[in-house]
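In: Turn this into a structure:
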Amino acid sequence: MSVLVVNSASSALNELSESEPLLQVHALRVLNSVVDSFWPEISSYVPKIQALSESPSFPEPQLAALVAAKVLFYLGDIDQALEYALMAGDNFDVTEETEFSQTLRSRCIDLYVEIKSGSGPREREHLPSFTNTNLESGETTSFTVKEANFPVLERVVEDVFNDCLKKNETFEAVGIAIECRRLDKLKDAVATEKDPQRVPLLLDYCFRCSQGLVASKAYRTEVLYALVELYESQSIPDYVSICKCLGFLEDSKRVAEILARLLKEENEQSHLSCLQIALDLFDSDSPNFSRKLYEEFSLQFSEEKGGDKTLFHTIRSILNGTVPSALYLEFLYTKNHSENNVLKKVKQSLDARSSVNHTGLVLANGFMNAGTKNDAFLRENIEWLSRATNWAKFSATACLGLIHTRQASSALTLLSPYLSNEGGSTSAYAEGGALYALGFIVASASSFELTEPSLQQYIPVTARGLNSRSYLLSALRSAGNNEVIQHGACLGIGLACMGMATGDENDELYEELKGILYSDSAVAGQAAAFAIGLVLVGSGASRAIEEMVAYAHDTQHEKITRALAVCIALIMYGREEDADTLIDQLCDEKDPILRYGAMFTIGLAYCGTGENKATRRLLHVAVSDVNEDVRRAAVIALGFVLIRQPLQVPKIVKLLSESYHAHVRYGAAMAIGIACACTGSYHAIEILEHLSTDAVDFVRQAALIALSMVLMQQSEAMNSKVADIRRLFDRTISDKHEEVLSKFGAVLATGIINAGGKNCTIEFTSQSGFLRSRAIVGMTMFCQFWHWYPSAHFLSLSFRPSALIALTKDLKLPKMEFLCETKPSLFDYVKAASQEQKKEEEPVVSAVLSVSTHQRRRDRTKKTTSTESKVNTGTTAPMDLDTEKSKEQTKDSSKSKVEQQHESSSYRMENPTRVLPQQIPYVRIPSDSVFKGLTNIAHPGFILVQPKDTQVAVEYVSYQLYGYPVVQEDDMPQSSQTQEPMSQVEEPQPPAPFEYHED
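Out: From the prediction side, this is the model:
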C-alpha cells in the first residue's frame, strides 16, 4: 500500500479561498495536518483563517483558531498563538507531546499563576494584551486573558493536571498544584498516589516546593497548614515532619500539644519521636520560637497531669538549649585542632604598634578558638595583650566571650576579673568588654529565663548561668553616665535577650533600652539602638518602627542614625511583603544612612526567599544610587536574599565585581562570601581571587574575608584551591608593603577559615530547611564592622559545629561507630601549618662554595673508573646533590601515590565525630552495629539511636557537662542504666586581668 506524500499546501489553500463553508472546513483539516511542515506557505493566509475563527456563521471556528494558533506559533508570536489556542477549545490538546503543545502549555500555567497570585498594577503590565480585528468593520478590540479567556485557561491547567495523574506523574502534579495555588488539587494528587512508599517522598517534595516555589508568605502559610492536614490524614502520622511544618509556621501551641500527646503514650517509639522533634526544633536556632515553645510545653504538661516526668524534663533541657549546648561544647573541646603557632607567626609578622593589627589578631584568635575554651594564646601573650588601649581593650576582653561560648553556667565566674561588681578590674573598657562577652556566652548557650511565677519550678538549676540577663540589666542601670560600660551592657543585653521583647508599652526591656537611646549619647545610643533591633528581631513591631524612624530624623549623631537604620532592618527580619511599605518609605529618604538601612531591610525581610522583586530592586540601587555606602549595602544585601541559591550569586554579581566603583566591588565580594559560605564554589573563588589583587585595599580585604568563608571546612582533596588560598593569607600578612586594611582582612580570614578549632562552619539554614535567625543576625552585624570594629565579634553567632552526635533516649552518648563510605583524605582536616612548612622546606638545598665544589669534583674523578668519568664529565657537586634529593623526592612521591592508591574506600568514625554537610551522603550506621537510628542520617547534628537488642549491655562515652545538669536531681529519678563516670576535666583559671598602661 503506497503512502501519499504531500509536497505542498497549495491545493488546500486554494480550497480555503472557496466560498463554500464545507470546502473551507475540509481545507482547514488538511492544513492542520501539514502545518508543521508548510507553515511558511500558509502564513500569508493567516488573516483569512483568523476571520473564519471569529465568524459566528462558520461551522468550525475552533478548528480555524487551532490552525491560526499553530501558524502564529511558528512565526514566533507566542502570546497571539496562545490567544487562538484558547479559542480552539477542545481542539487544543494540551497533552500532546509536540513542541507547540508543550510550549503553550507552559505559557498557560505561567499566566494562570500570575493571575491567581493577584498581580498588582505593576506586575499586570507583563500580562499579554490580545488584539482582535473585525475584518468586515475594521474595528479593533484589545483584552487580557483574565478578561476574556480565564475560564478556558483554567480548563487547560486542569487538563494538564489530570493528564499528570493519569500518567502517574504525581510529583509533577504536586508542583503544578502548588504553583497554581490549587490546594484542592494538591490533596487530590496525594490521595491518588497508589504506592504507599512514595507518599512520604511526595509529602517531603511538597514541603520543598513550598520553600522554593512560593514567594508569598501568606500563601506559604496556607500550603504548610494543608501539608500538616495531609500528614495527619496518613494511617501512621509522621509527627517529626508535622512539627517541622508547624515550626516553620511558628505555631508553638500545636507543637507543644503534639509533644505532650506523644509524652503521654506508653510507647518508646513515641518518646524517641518526641526527643527527635525537640532536637530538630533546637537546630532551627530561633530564640523567640524556642522560648514560646518552652513555655507552651510546660503549660501543657502542668495541665495534662500525665506522662513521663523524666522525659518531660529531658525535653525541656533540649528546648532551652541546656544539653545540646553542653554536648557541642564537649565536642569542640575534645576535637579541637586549633594551631596557636599560626597565631604566633601572624603576631610576629604584624606591626605591634598598630591598633588595627592588634584588634585583627585578637579577633582571629577568638574566631579560631570559638567555643573550644582554648585561651592559651592569650595566656602566653599577656604582655602583648596589655598594650591594647581604649576600644582595642574593649574588643580584646569581649573576645573571651567567643572563646568561652556556651559556658553559661560559669560565665560570671570566668569574667569576674574584669567586672567591678565581682571585685575585678575597674577599667571601664575592660568592664564594658566583659559585659559584651557575657552576652555572647549566654546567647550561644540558647538558654533563657522565664518570668512567669507558675513556671519557676521548672527552671533547671545551672548555678549562676541563667541569672546573667538580670546581671546585665543591673549593670546597665548602675553604669551611671559611663558610655563605655553602657555600650557593653546594651550589646550584652541585646545578645542575651535576642528576640525576647515585644516593643509594647508594658515591655520593660524595650523601655529601658529606649531610655538609653533617648539620652542622645553617641556611644551609648549606638549600642542601645543595636540592642533594640536584637531584642525585637523579626517582631515587626510597628510602634517601635515608628519611634525608631522618628528618632533617626531627630538625632544629630551619625553613629546613632546608622545603628537605628540597622535596628529597623533587624526588626523587619523575615517579614517579606509586610515590609514593603516601610521599604518604599526608607528608599525615598534624602538621608543616605536611612537608604542604607533600606537595603538591609530588603535583605533581611526577604532573606532566603530568592524573591525576584527584591533582587531587581537591590540591583537597581546598586548601580543608580549616588551614595557609595548605599550601593555597597545593596550589593551585600543580595547575598542575604539569595542565601538558598548560592550558585546563582556569582553569576548575578560577576559584572558588579568588575564595576569601576570600589564600594560596589567590596559589596560583591561580601555577597559571595555570605551566600556561598562553606560551598567551595569554583565560580565564587574565581571572582574572589581576582578581587584579592584589586588596586583598592578595602576591596582586597573583603575578598580575603569572603575567600575564608567560602573555603571553611574544605580539605585539599575536596578543593585544590585550599592550599593556594591559605598561602595567599600568609603572604598578605607577611608582606611589609601591604596596606593595613588588607592585612586586617587576611588576619580575620586566617581566624575564620580555622573557626572553632577547624570544627565549625557558617550555616544560615538548618538541614531541616529552617533559616537560622541567630546566624543571619550575626552576619548582618558583622557587616557593620566597616563602621565599628567591635561589631565583628557577631560573626561567631553564625558558626555551627560540624558534629554528628548519636544519643540514646536518656541523652547519653553510646559507644558506637559511623561508617563513611569514601576515602579518609576527602573530608579530613586540613594539614597543620607545621607539616606544610616542613614539606616546603625539604627541597631547599644549602649553598655550596665553589672551592668545595672543585675539590669534591677532583676527589670524585680520582675514585671513579674511566667509564664513570665519561658519564660524569661536566657534572658539578650541587647537581649531584640535587639529583640525589630528586631521587629521594621521587621515591617519596611514588610512595605517597601508592599510599593514595591503596587508601581504603571507607572508614569508621567514633561517636561523636566531625561530619561535614557534604559528607552526609556517605555516612551511615554500619549494619554490624548494635544500634539503629530512629531516622536516616540526613544532616549533621543530633540523631537518636536505640539498641537492636534490649538485652545487650550498652557502653557509654564519658563526657563532662560542664555544670549543665539536665534536670533538677530531686525531680528526676536516676536511670536504671549505668553510665561511666564523667571525665574530670580540670577547669583552667581565667586569664589574669590585663594591666593596661596608657602611654
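In: CA only for contacts and neighbour counts going forward, please
Out: OK.
In: First-to-last residue distance for stretch 773-791?
Out: 17 Å (CA to CA, to the nearest Å).
In: what do you get for stretch 404-412?
Out: OK, stretch 404-412 end separation, CA to CA: 11 Å.
In: ok but D520 is inside a helix, no?
Out: No - if the criterion is DSSP: H, G, I helix; E, B strand; the rest coil, then D520 is coil and not within a helix.
In: structure for this one too, so we can compare:
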Amino acid sequence: MNELISYYNSEGSTDFSRFEKEGYYMIMLALRTRDCSQIWNKYSVVASLGIINQTHSDIGIKVLSSNLPNQPGWKVGQPYDDAGGLYGLGLLQADKPADDIKKYLREQLSAAIDTMSGNTNNELLTGASMGCSLAFIATNDVDITNLLEAILLYDVPLPSEAACLGMGIVNYSKFDTALIKKLLAFSSHTQHEKILRSIGVAISMLVAHSNENCLEVVNEMISHENEFIRMGGVLSLGTAYFQNTNNDIIARLLKLIIGDASDEMKHMAVMALCFVYLGTSEFVNALETFKMLIDSFNYRIRYAAASAIGLIAAGTGDRNALELLLLVINDSHELVRQAALISLGMIYMGISDRMILYQRKENTPTIDIGDISVTKLPIYPTPTEVRDLLVTLACNSYDDVMVRVGALYGLGFLTASGSNATLATVRRVIEKNNETNPGMKGLLESQKWVGSFISPVRAIGFILYTQFWYWYPFILNITLSFVPQALIAVTEDGMAPEDFNLRLNFFLKLFDYLIKYFVST
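Out: Next comes the predicted model:
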C-alpha cells in the first residue's frame, strides 16, 4: 500500500490528501481479504477505486488500468475485477466523460456482446452495461441503446438488469414512448424478478420531468398485473414530477401509501414522494409529511421515510429532521435502524460542531442508543458525537449486521470526500437581520431554505441509490449526486480573478473540519 501511494505521489499528485490515502488503504486491505474475492464483493470494491478518484480523472484511470480489459497490467481470468473496473470507470467519468473513454467503453460493451453465450460472460456484461451507460448519461445515443437492448433480450438476471437500467440512464428524461412500449412488452416475456424491477426503474428515468404528459403510461403501469411493474409505475409518478410539489400528485401518492396492500408498493410510493419534494423550497412541508409516515406501524414505510428524510435534509444539520430520525434510531426492525443511521450521516454532511453548538441549549437531554452496549447521544448532537456513535455501532460485534452496515454507510456520508462534499438538495440562505448585533445564534436562526438545481447526473444518482436495498452495489451511484462544498470565484471569462475580496459575517471556526478520529492499536 505504501508503495502504491509513493508511486502516485511521485507521478505528480501533490494534492493527494490524507483522506484519499486512507481510502486507498482501506480498499487495498479489502481486496486482500478472502471474503472480498467472492461473488460480487470484489466488483463493488474495485468500482470504489473509481469513486475515490472522481476529481482526479487521470490518476483514477491509472489505478483502474489493471482491472480494465486490454489495458496495461490487465490479467485474463478475473471477471469480477474486470466488471468492477468498467463500472468504476463509468462512475469516474460520469459527469464529463472524455471522448477516448467513451470510445473504449463502447468497444468493451460491443466485445462483451460478441462473446455472449451461456452463463460464461455475465459479470463482464453487467460491468460493461453499467459503465458504458454512465458514460453516456442523457445523451439519447441510439447505438448504445441498441447494444443494451441486445443484452436485455439475453434474459439473464444481472446482465439484463444492468442493460435495462442502462437504457433508462442513456435516455434519461427523453420520454420515448416506443422504447417504453418495448420495455413493457418484454416484461410479459421474462420471469426474472431483477429484470422486472429494472424495467420499472428504467421507465421511471425515461419519464423524468415529463409531468402530466406521462400520466397515461403511469396509469397503465400502476394497473398492471405484475407487482414489480406497478412499483415502477409508482416510482415513475414521483420522477415525472421531480422537484415539482404538485398537490394532486402528493395526495395520490399518500393514498397509495395508505391503501395499497403490497409493502413494496408502499415503499416505492414513499420514495416517489421523496422525489417530488427533493430539491424544492418546500423543505418544512416535506418534513411535516414524513413525520406522519415515520410513525407508521408498517416497517417498510418507516424504512422508506427514514431514507427519504436523509436525502431531503442532506447537508442541513436541521434539528427537525434529526428529531424525526431519533424516533426510529432504536426501532424494533434492523432495516429501519439502518436507514436512520445512514440518514444521520447524510444530514451532517459538511456541518461543523460549531454550527450545532451555537444553536444547542445547555444541559441538552440525552437518549440511549443500542440494546446490549448502550451509548448516550444528546438530543441535538454535534457531528463529532454522531461520528463517535457510528464508529461504536459499527464496531459492536453484538449488534445486528444490518445496523452495523448502516453505521458504516452513515460514517461514509458524514466524512465524504474528506468532509468536502455534500448532497445539498436544499440551500441555506440567511435573511437580513435588522438587529445591530444579532450574534451567531441570531444569524443562524434567521435562515430560510431554498431549492437547489439537480442535474440529470445527480438525479440518476438519487434514483439508483434508492434501489440499493435489494442489491448493494447500487449504493455507489449516490456519489454521482455529490457536490463540492467550496466558494469558487471566476470572472465572466471563467478565469481566476486578480482582485477578489469576500466579507464573511461568520467566525471562521464555524467551518472547521471534524477533529481527526484516532484509533488505538
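In: TM-score of the superposition?
Out: Once superposed, the chains reach a TM-score of 0.82 (TM-score structural alignment, normalised by the length of structure 2), with 454 aligned residues with a CA RMSD of 2.5 Å.
In: Name the residues that touch stretch 241-254 of structure 1?
Out: 207, 221, 224-225, 227-228, 231-232, 255, 258, 277, 280-281, 289, 292-293, 296-297, 768, 770 (CA atoms under 8 Å, 6 or more residues apart in numbering).
In: Just the endpoints, please. Distance across that stretch?
Out: Per CA to CA, the first residue of stretch 241-254 of structure 1 is 13 Å away from its last.
In: what do you get for stretch 461-476 of structure 2?
Out: End residues of stretch 461-476 of structure 2 are separated by 8 Å (CA to CA).
In: matching residues in structure 2 for the longest strand seen in structure 1?
Out: Looking across structure 1 with DSSP state E, the single longest strand is strand 941-947. Under TM-score structural alignment, strand 941-947 of structure 1 has no counterpart anywhere in structure 2.
In: other SSEs contacting that strand?
Out: For strand 941-947 of structure 1, the packing partners by 3 or more CA pairs under 8 Å, 6 or more residues apart in numbering; DSSP states H and E come out as helix 268-283, strand 803-807, strand 931-933.
In: Apply 10 Å and report the result again.
Out: Judged by 3 or more CA pairs under 10 Å, 6 or more residues apart in numbering; DSSP states H and E, strand 941-947 of structure 1 is in contact with helix 268-283, helix 322-334, strand 803-807, strand 931-933.
In: Including mean neighbour count, could those go into CSV?
Out: Output for those, formatted as CSV (neighbours: other CA atoms under 10 Å):
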stretch, mean neighbour count
helix 268-283, 22
helix 322-334, 23
strand 803-807, 24
strand 931-933, 19
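In: Tell me which of the ones you listed sits nearest to G499 of structure 1.
Out: Closest approach to G499 of structure 1 among those (CA to CA): helix 268-283, 14.9 Å.
In: any idea of the angle that closest one forms with helix 322-334?
Out: Counting by axes from the mean of the first three to the mean of the last three CA atoms, to 10 degrees, helix 268-283 of structure 1 points 70 degrees away from the direction of helix 322-334.
In: helices or strands next to helix 268-283 of structure 1 in the packing?
Out: helix 239-248, helix 252-264, helix 287-304, helix 309-319, helix 322-334, strand 941-947.
In: Identify whichever of the helices and strands packed on strand 941-947 of structure 1 lies nearest to A637 of structure 1.
Out: helix 268-283 (24.5 Å).
In: report the angle between the axes of the closest one and helix 252-264?
Out: Using the same axes, to 10 degrees: helix 268-283 of structure 1 against helix 252-264 is 150 degrees.
In: Tabulate the helices and strands packed on strand 941-947 of structure 1 in JSON lines, adding columns for distance to S542 of structure 1.
Out: Shown next, in JSON lines, are these (distance: least, CA to CA, whole Å):
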{"stretch": "helix 268-283", "distance to S542 of structure 1": "28"}
{"stretch": "helix 322-334", "distance to S542 of structure 1": "33"}
{"stretch": "strand 803-807", "distance to S542 of structure 1": "40"}
{"stretch": "strand 931-933", "distance to S542 of structure 1": "46"}
